[in-house]
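Q: dropping the sequence and predicted coords here.
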Amino acid sequence: MLAYIFRRLLLIIPTLLGILIINFVIIQAAPGGPVEQMIAKLEGFEGATSRIAGGGAEVSVAGSNYRGAQGLDPALIKEIEKMYGFDKSAPERLWIMINNYARLDFGDSFFRDAKVIDLIIEKMPVSISLGLWSTLIMYLVSIPLGIAKATRHGSHFDVWTSSAIIVGYAIPAFLFAILLIVVFAGGSYLDWFPLRGLTSNNFDELSTTGKILDYFWHLVLPVTALVIGNFATMTLLTKNSFLDEINKQYVVTAKAKGLSPNRVLYGHVFRNAMLLVIAGFPSAFIGIFFTGSLLIEVIFSLDGLGLMSFEAAINRDYPVVFGTLFIFTLLGLVVKLIGDLTYTLVDPRIDFDSREH
């Protein structure tokens, strides 16, 4: 097992490097980079003085450096390119980025005047809150519901719950979020929950119990919106896994020996059926953590990693784009390895070394 883990960890390096290179090449072909955006901003402030973000140098747009319809002074453009590192060729910039990332140095944001790692740490609580609680609640609902559907396959309960699941799966999470706001956040009916933020303005003045209650009070609506749109797949996976195991010969043999239905279900079927479900927990958490909360963050005014990454891509804030890409990809690869190792925890009979031999 240790040899398998070591090989998988070594494979992370070329995989991560390949992803960075592919995305770097794609970014080079995207129009409207940071240099072009800064030039457009300067050309839009005729007769004013603008400070170049992160450069610490004032540039007088009225006067010799500004030429109106003729554009900016070429020397000023060269200075902007140097400030953003675009005075070097693309291979040089790629090599510098890889060397810096190898030292876990992700640089500074072009437009936020802060280090990339500090921005990620600042936005992490929102994304962790949404991803963690959504995933836990999704599993707590999906697994019992999937087992109940499998043991009552074909009944009215199975039909009606399947209909509700399909409806929940078909409607996007952001539409549920809007519906929840209209109904429960002072939209048109009730005003039970806050509309924005992760905590209240007086959060620091509350007691420990008050802080915990305030935190979960703000999470009720966004987490509910995420859970409703994402628990269908896990429920059906659980149901189908149990149905597949229930129809196998060893279950018939266990019943023939006189074991009770619960003993057969939870003593024999459960471990085999839950293999795929439990082992997929790390990937499910990462999926909701990084890809499922952008619109939810926007709707509920939650400033998390999803919103930051989206704004960075729109503004061509390359240090934030590549820094978050590196960290998220590395975390995703490690979580994938953890997911594989979880198989051995659920079923000790699985041996990766024997499989390879």
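A: The structure has been received and is ready for your questions. Numbers count the residues shown, from 1 in each chain.

Q: from now on I want contacts and neighbour counts done on CA atoms only, so please keep to that.
A: Fine.

Q: mind checking how far residue 219 is from residue 146?
A: 25 Å (CA to CA, to the nearest Å).

Q: so which bits of the helix or strand where residue 13 lies are buried?
A: Residue 13 belongs to helix 2-29 when assigned by DSSP states H and E. Using 16 or more other CA atoms under 10 Å as the test for burial, helix 2-29 gives 12, 16, 20, 24, 27.

Q: name the helices or strands packed onto that helix?
A: helix 90-102, helix 318-346 (3 or more CA pairs under 8 Å, 6 or more residues apart in numbering; DSSP states H and E).

Q: putting a second one here so we can go through both:
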Amino acid sequence: MVPTLFGVLTLTFVVTQFVPGGPVDQAMAQLEGESARTGQDGNSGSGSWNYSGRIGIDEKEVDHLTSLYGFDKPVWERYVHMLSQLVRFDLGESYFRNESVSTLIAGKLGVSVALGVWTFVLTYAISVPLGVAKAVRNGTRFDTLSSILVLTGYAIPGFVLGVLLILLFGGGSFWDIFPLRGLVSDDWDTLSWHAKITDYLWHITLPVTASVISSFAIKTFLTKNTFLEEISKQYVLTARAKGLSEKQVLWRHVFRNALLPLVTGFPATFIAAFFTGSLLIETLFSLDGLGLLSFESINARDYPVVLGTLYVFTLIGLLTKLVGDLAYMLVDPRIQFDRREA
């Protein structure tokens, strides 16, 4: 995990060295009131973090900004400084927002966590029972119709479905049922506790629906195929011969063995729920989360925020993979080689 984390940060740091229009250029463009230009009237066309040399700008101002952002130091020194900060979980200060990166991430994290957790929970809560039902009714009309619905949802991109939901239920062209901005109403603090729950669920319905529909297909068919494979094995016939009910056979015996592929896909599903398409969904439904923050920071060349959000994303991904490995080990003790040798 540690080498992977440092590898991701190092690669990102190196890539940012070659991105045209660095923070100094962005700051000078704001002062000039015009868009940043790169590769003109100067020698920043190679993509360095240096000022591109605009005519009429005081060189002392440029030198001050260069020193303020730390770009007057050698690249290796900036790299070591970045790593030393991140090791101490000090994400630094934003160049343009006058806030610490930790504060910015903490303020946006709730939106991304809400979308990610709901998407992840609903994906497993619906896909696993649906996959089991399809395996038990394999080849029936229910199996065929559910496959068509699941694959149709998988084929529709989340942001396209989001636009359709807004047109249908968000006051776009038909019914004005669900709100379109934020996770809660402006008067949320004045509501009773049950009204707060209702208000929150009302706001989260459309973005979660747009995020989760395309997630069902893979988990549903994986569950179905795994159950079909397990049902045909000898131990299932033995369990049925002992007089166990079909429910006991499925959920007490088959489910434990069929759970292994689902646990293996746990990290990928969790990470995808948090980060895949979050930018488009957050933008579409006016949700100010980490996806939108990262996108805006990349455009503004706000590198402390870019590196800070990437650091948080990578940590979450690595820890999730670790949890997935531990869960796999708990479900199937056979992979513990020390136990096998004992």
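A: Okay, I see it. Since the model is a prediction, treat every value here as computed from it, not as a measurement.

Q: now do the strands in the stretch 51-200 of the first structure.
A: Remark: strands assigned in the stretch 51-200 of the first structure by DSSP state E, counting those that start in this stretch are 58-60.

Q: any idea which of the helices and strands packed on helix 2-29 of the first structure is most buried?
A: Neighbour counts (mean count of other CA atoms under 10 Å) averaged over each of these peak at helix 318-346, with a mean of 18.

Q: quick check: it aligns to which part of the second structure?
A: Helix 318-346 of the first structure corresponds to residues 303-331 of the second structure when matched by TM-score structural alignment.

Q: likewise for stretch 225-233 of the first structure?
A: By TM-score structural alignment, stretch 225-233 of the first structure lines up with residues 210-218 in the second structure.

Q: got a list of contacts for that stretch?
A: By CA atoms under 8 Å, 6 or more residues apart in numbering, the surrounding residues in contact with stretch 210-218 of the second structure are 115, 119-120, 122-123, 126-127, 150-151, 153-159, 161-162, 165, 273, 277, 281.

Q: check stretch 125-134 of the second structure too.
A: So stretch 125-134 of the second structure is contacted by 142, 143, 146, 216, 217, 219, 220, 221, 222, 223, 224, 227 (CA under 8 Å, 6+ apart).

Q: how many other residues sit next to residue 235 of the first structure?
A: 25 (other CA atoms under 10 Å).

Q: the helix or strand containing it vs the second structure, average distance?
A: Residue 235 of the first structure belongs to helix 208-246 when assigned by DSSP H and E. For helix 208-246 of the first structure, the mean deviation from the second structure after alignment is 1.0 Å (mean CA distance after the TM-score superposition for the first structure).

Q: give the buried residues for that helix.
A: Under the neighbour-count criterion of 16+ other CA under 10 Å, helix 208-246 of the first structure has 211, 214-215, 217-219, 221-232, 234-243, 245-246 buried.

Q: same check on stretch 346-353 of the first structure?
A: Residues of stretch 346-353 of the first structure classed as buried by neighbour count (16+ other CA under 10 Å): 346, 352.

Q: likewise for stretch 293-301 of the first structure?
A: 293, 294, 295, 296, 297, 299, 300.

Q: and the residues you listed, which is closest to residue 332 of the first structure?
A: residue 293 (16.5 Å; CA to CA).

Q: quick one: the closest residue to residue 122 of the second structure other than its chain neighbours and residue 156 of the second structure, what's the gap?
A: The shortest distance from residue 122 of the second structure to any non-neighbouring residue, by CA to CA, 6 or more residues apart in numbering, is to residue 212 (7.2 Å). Separation of residue 212 of the second structure from residue 156 of the second structure (CA to CA) stands at 11 Å.

Q: now residue 213 of the second structure
A: For residue 213 of the second structure relative to residue 156 of the second structure (CA to CA), the value is 8 Å.

Q: what do you get for residue 23 of the second structure?
A: Distance, residue 23 of the second structure to residue 156 of the second structure, by CA to CA: 38 Å.

Q: more neighbours: which of the two?
A: Legend: neighbour count by other CA under 10 Å for residue 23 of the second structure and residue 156, higher for residue 23 (23 against 14).

Q: and the equivalent of that one over in the first structure, what is it in contact with?
A: Residue 23 of the second structure maps onto residue 34 in the first structure when the alignment is built from TM-score structural alignment. Counting by CA under 8 Å, 6+ apart, residue 34 of the first structure makes contact with 84, 110, 315, 316, 317.

Q: tell me which two of the residues you listed sit farthest apart.
A: Largest pairwise distance in the contacts of residue 34 of the first structure, by CA to CA, is 13.5 Å, between 84 and 315.

Q: residues contacting residue 256 of the second structure?
A: Counting by CA under 8 Å, 6+ apart, residue 256 of the second structure touches residue 331.

Q: translate it into the numbering of the first structure.
A: With TM-score structural alignment as the criterion, residue 256 of the second structure lines up with residue 271 in the first structure.

Q: any idea how far whichever strand or helix holds that match is from the middle of the chain?
A: If you go by DSSP H and E, residue 271 of the first structure is part of helix 270-279. Helix 270-279 of the first structure sits 24 Å away from the centroid of its parent chain (CA atoms, centre = their mean, to the nearest Å).

Q: repeat for stretch 317-325 of the first structure
A: With CA atoms, centre = their mean, you get 15 Å for stretch 317-325 of the first structure.

Q: likewise for stretch 17-37 of the second structure?
A: Per CA atoms, centre = their mean, the centroid offset for stretch 17-37 of the second structure relative to its chain is 29 Å.

Q: buried stuff in that stretch?
A: For stretch 17-37 of the second structure, a neighbour-count test (16+ other CA under 10 Å) marks 19-29, 36-37 as buried.

Q: for residue 55 of the second structure, see how far away residue 32 of the second structure is.
A: From residue 32 of the second structure to residue 55 of the second structure the distance is 11 Å (CA to CA).

Q: hmm, I was thinking of residue 13 of the second structure
A: 29 Å.

Q: check residue 269 of the second structure too.
A: From residue 269 of the second structure to residue 55 of the second structure the distance is 51 Å (CA to CA).

Q: more crowded one of these two?
A: Ranked by neighbour count (other CA under 10 Å), residue 269 of the second structure and residue 55 place residue 269 first, with 23 against 9.

Q: how about the helices in the stretch 101-250 of the second structure?
A: Secondary structure of the stretch 101-250 of the second structure, counting by DSSP state H, counting those that start in this stretch: helices at 101-136, 141-155, 158-169, 193-212, 216-231, 234-241, 246-248.

Q: quick one: classify residue 281 of the second structure as helix, strand or coil.
A: Secondary structure, DSSP: H, G, I helix; E, B strand; the rest coil: residue 281 of the second structure is helix.
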